[in-house]
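Undergrad: Here is a sequence with its predicted model. Questions after.
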Amino acid sequence: MSVARIARRIASPKKAFTTAAVAAAATGMALTAAPAHAATTASPSEAKAIAKQLIPNATQYNAFSKIVEHESGWDVDATNPSSGAYGLVQALPGTKMAAAGADWKTNAKTQIKWGLDYMNSRYGSPVGAWNFWQANGWY
């Protein structure tokens, strides 16, 4: 059984890693440690609170929120299975968000900053992005 398959079959991430490490060691494979980053994945309510702090204008926040709700349901880890778009704002590719921070995969604040910058640069504002989204079903 592959290490990846073992990891998928176990619900607990800690147990999955331990089991994967044991399986890797048993088969002569080596697992390398990833850089140390704090786990910063935010709940939807935490992500919304962060966005409100970063977007104090209610109209702009509401437009941003509508896009994020449609795109990811405020799930920092959301991944579109067909396109690979990732995160709150469904960046494509998700690695684009690295421009806002190395913690782009798990940090709601980093994803929100990137998404806000994207909306401002491409559409003039979150309201402009929401207007485009309403007309096209994407932004």
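TA: Nice, I can see it. Quick caveat: nothing in here was measured; it's all calculated off a predicted structure. Residues are numbered from 1 along each chain as shown.

Undergrad: Could you use CA atoms for every contact and neighbour count after this?
TA: Fine.

Undergrad: can you give me how far stretch 115-135 is from the chain middle?
TA: 18 Å (C-alpha atoms, centre = their mean, to the nearest Å).

Undergrad: and it, which residues are buried?
TA: 115-119, 123, 125-131, 133 (16 or more other C-alpha atoms under 10 Å).

Undergrad: Could you point out which of these is nearest to residue 75?
TA: When these are compared for distance to residue 75 (C-alpha to C-alpha), residue 115 wins out at 13.8 Å.

Undergrad: hang on, residue 111 packs against residue 90?
TA: No. Taking contacts as C-alpha atoms under 8 Å, residue 111 lies outside contact range of residue 90: 9.2 Å.

Undergrad: neighbour-wise, which of those two wins?
TA: In this view residue 111 and residue 90 are compared by other C-alpha atoms under 10 Å, and residue 111 has more residues nearby, 30 against 26.

Undergrad: any idea which element that one lies in?
TA: Residue 111 belongs to helix 108-123 when elements are defined using DSSP states H and E.

Undergrad: what's next to the following helix or strand past that helix, contact-wise?
TA: Note on helix 108-123: by DSSP H and E, the next helix or strand toward the C-terminus is helix 126-136. In this structure, residues lying in contact with helix 126-136 by C-alpha atoms under 8 Å, 6 or more residues apart in numbering are 59-61, 63-64, 66-67, 116, 119-120, 122-123, 138-139.

Undergrad: hold the first one in mind and look at this next one:
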Amino acid sequence: MSRISVRGLAVASATAVTTVGAVVGVASGNTESSNSNDLEATASDATLLADIPAGEQAQVQTTSVAQQADAQATAADSAAKTSAAEAARVQAAKNAVAKQKAAKQAEADRKAAAKEAAEKKEKEKKERLENKASRSSSRDASDFAPQSSYTVAQVQAMARQMVPAGQFQCFSNIVNHESTWNYRATNASSGAYGLVQALPGSKMASAGADWRTNPATQIKWGLNYMNERYGSPCGAWDFWQANHWY
């Protein structure tokens, strides 16, 4: 296989340069023998490299380019990883802040809900105590002498004496909607009867056998029903407003 000597190329080049110099020297009258020394020095100073087969020179160049590309790819990959790691760190920090804010908000909401529940419970307790005190001072159905008939004003006056003052307006609102204070009101479709439209009307017998003709008995039964089922007439009125029945 033909091989190219790097040293041979260097020497040949030096010889060519020296020859030209000698010609120039002759023309100028300078015939010193230092030119031959320069040739030897040039040849001896030339770097000796491992001979490379001529057919492999292109492969060597290709390998060098590939190595450079690999080095660049490695550097780019490293930079990308560093950038990704920094982005992940920044996102993690943001997530931590958001999580902390969410936790604080959740705690604030929990405290607000607990406070609201406590206030509601305290209000209900106060209402029960007030109702209890009012009931203890309120008159019972038996306190009213039976009559053959009653006017609306008489029925309302009886209700004011039997229903706690703080609950009367709610009680009155329901009776207004159910019977307009007619103690003999009858629903032709369902059979509901009386001031509070008990269904069936015979339920009111638990408050008195005269439930058909005595509005005081009907008021007593209606008040007990509202207290037992809704906590108070106002609780019953709240339900009625949402559903139009109670």
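TA: Nice, I can see it. All values derive from a computational prediction rather than experimental measurement.

Undergrad: where does the TM-score land?
TA: Between these two chains, after superposing, the TM-score reads 0.70 (TM-score structural alignment, normalised by the length of structure 1); 101 aligned residues with a C-alpha RMSD of 1.1 Å.

Undergrad: Now do the contacts for the residue nearest the centre of structure 1.
TA: By C-alpha atoms, centre = their mean, structure 1 has its centre lying nearest to residue 87, at 2.5 Å. For residue 87 of structure 1, the contacting residues are 72, 75-79, 94, 105, 111, by C-alpha under 8 Å, 6+ apart.

Undergrad: The same query, at a cut-off of 10 Å, please.
TA: Counting by C-alpha atoms under 10 Å, 6 or more residues apart in numbering, residue 87 of structure 1 makes contact with 68, 71-80, 94, 97, 104-108, 111-112, 115.

Undergrad: and residue 26 of structure 1, how many neighbours?
TA: 10.

Undergrad: quick revisit: and the two most separated of the contacts of helix 126-136 of structure 1?
TA: Between any two of these (C-alpha to C-alpha), the greatest distance is 19.4 Å, for 59 and 138.

Undergrad: Setting aside sequence neighbours, what's the nearest residue to the aligned partner of residue 123 of structure 1 in structure 2?
TA: In structure 2, the residue paired with residue 123 of structure 1 according to TM-score structural alignment is residue 230. Take residue 230 of structure 2 and drop its neighbours on the chain: the residue closest to it by C-alpha to C-alpha, 6 or more residues apart in numbering is residue 236, 5.2 Å away.

Undergrad: how about the host helix or strand of residue 14 of structure 2, aligned to which bit of structure 1?
TA: If you go by DSSP H and E, residue 14 of structure 2 is part of helix 6-28. Under TM-score structural alignment, helix 6-28 of structure 2 corresponds to no residues of structure 1.

Undergrad: That helix: which residues count as buried?
TA: For helix 6-28 of structure 2, burial by neighbour count (16+ other C-alpha under 10 Å) applies to 6-7, 10-11, 14-15, 18, 22.

Undergrad: which residues in structure 1 does the longest helix seen in structure 2 align to?
TA: Using DSSP state H, we find that the single longest helix of structure 2 is helix 57-137. Mapped onto structure 1 using TM-score structural alignment, helix 57-137 of structure 2 spans no residues at all.

Undergrad: For that helix, name the packing helices and strands.
TA: Helices and strands touching helix 57-137 of structure 2, as assessed by 3 or more C-alpha pairs under 10 Å, 6 or more residues apart in numbering; DSSP states H and E, comprise helix 152-162, helix 165-178.

Undergrad: what's the closest of the ones you listed to residue 122 of structure 2?
TA: Short answer: helix 165-178, nearest of these by C-alpha to C-alpha, at 16.6 Å.

Undergrad: and the closest one, how far from the chain's centre?
TA: Offset of helix 165-178 of structure 2 from its chain centre (C-alpha atoms, centre = their mean): 44 Å.

Undergrad: circling back to that earlier point, Serialize the contacts of helix 126-136 of structure 1 to TSV and add fields for distance to residue 13 of structure 1.
TA: Listed next are the contacts of helix 126-136 of structure 1 as TSV, based on distance: C-alpha to C-alpha, whole Å:
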residue	distance to residue 13 of structure 1
59	39
60	37
61	34
63	35
64	32
66	31
67	30
116	31
119	34
120	37
122	38
123	39
138	33
139	34
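
Undergrad: Relative to residue 49 of structure 1, which of the residues you listed is nearest.
TA: Using C-alpha to C-alpha, residue 61 comes nearest to residue 49 of structure 1 of these, at 10.6 Å.

Undergrad: Can you tell me the closest non-neighbouring residue to the closest one?
TA: residue 55 (5.4 Å).

Undergrad: go on, residue 194 of structure 2?
TA: According to C-alpha to C-alpha, 6+ apart, the nearest residue to residue 194 of structure 2 is residue 183 (4.5 Å).

Undergrad: how far away is that neighbour from residue 75 of structure 2?
TA: 96 Å (C-alpha to C-alpha, to the nearest Å).

Undergrad: ditto for residue 95 of structure 2
TA: According to C-alpha to C-alpha, residue 95 of structure 2 stands 30 Å off from residue 75 of structure 2.

Undergrad: now residue 151 of structure 2
TA: 101 Å.

Undergrad: Residue 42 of structure 1 and residue 74 touch, don't they?
TA: Yes. Assessed by C-alpha atoms under 10 Å, residue 42 of structure 1 is found in contact with residue 74 at 9.1 Å.
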